[in-house]
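Participant: Fold the following and give me the result.
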Amino acid sequence: EDTPIKAKKPKKKMQFNKKIMDSIKESCSTVVGSCAVDKLTEKQEMVGEIERLKKEIKNLEEDWKYERSYRLKAERTKIME
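Facilitator: So this is what the prediction gives:
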């Protein structure tokens, strides 16, 4: 009655199945993770491109305003002469 209780050794088949499931989980997480990273990078690139285009449009609008004002001033000076 005083004999220690021995822990049962897991069966080899169960160990093998656990290894397979672990490897499947790992491969799925890396594929999904890389896809998510790619989409995030793509999104960041698009946001950066949109911001760059917004700045370019703003600069073109300012250039157009200055050009228009210079043209109007030039026309006024011609009329006054």
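Participant: going forward, measure contacts and count neighbours with C-alpha atoms only.
Facilitator: Noted.
Participant: what about I79, how many residues close to it?
Facilitator: Counted with other CA atoms under 10 Å, residues neighbouring I79 total 8.
Participant: Here is the second sequence; please produce its structure so I can put it next to the first one:
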Amino acid sequence: MIFYTNTPGLVVNSKKANRTIARFDKDGKFETHNPAIIAKMREHFRNNGIDFKSLSYWDLKKMAEKKGIETHKIKQADLIKALEEGER
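Facilitator: Here you go, the predicted structure:
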């Protein structure tokens, strides 16, 4: 699962284990396949870990097309709203 944030280089630490759980790259992206980390991160990220506001217009458009949402002449704010509604 891929998590996005508006804060590039963000580091998420575990209080219990006293170690780093996630380290976001310079683009604000973090990818993991570890189910324990995904479960912990989902608590703090909305829409299954996808922060739509931090994505570019073209990334949003690709995601919307995969979900079957019409993207012809649509604004970025409307794309975000449609994708968020589709995630619920």
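Participant: Once they're superposed, what TM-score comes out?
Facilitator: In this superposition the chains share a TM-score of 0.20, using TM-score structural alignment, normalised by the length of structure 1; 20 aligned residues with a CA RMSD of 2.7 Å.
Participant: Give the helix, strand or coil label for A64 of structure 2.
Facilitator: Secondary structure of A64 of structure 2, reduced to three states by DSSP: H, G, I helix; E, B strand; the rest coil: helix.
Participant: is it true that it touches L79?
Facilitator: Yes - counting by CA atoms under 8 Å, A64 of structure 2 touches L79, with 7.3 Å between them.
Participant: Tell me which of the two has more neighbours.
Facilitator: Between A64 of structure 2 and L79, L79 has the larger neighbour count (other CA under 10 Å), namely 21 against 18.
Participant: nearest residue to that one other than its sequence neighbours?
Facilitator: Taking CA to CA, 6 or more residues apart in numbering as the measure, L79 of structure 2 lies nearest to L60, with 6.7 Å between them; neighbours along the chain are not counted.
Participant: tell me which element I57 of structure 1 is part of?
Facilitator: Here I57 of structure 1, judged by DSSP states H and E, is contained in helix 12-80.
Participant: on contacts alone, who are the packing partners of that helix?
Facilitator: Helices and strands touching helix 12-80 of structure 1, as assessed by 3 or more CA pairs under 8 Å, 6 or more residues apart in numbering; DSSP states H and E, are absent.
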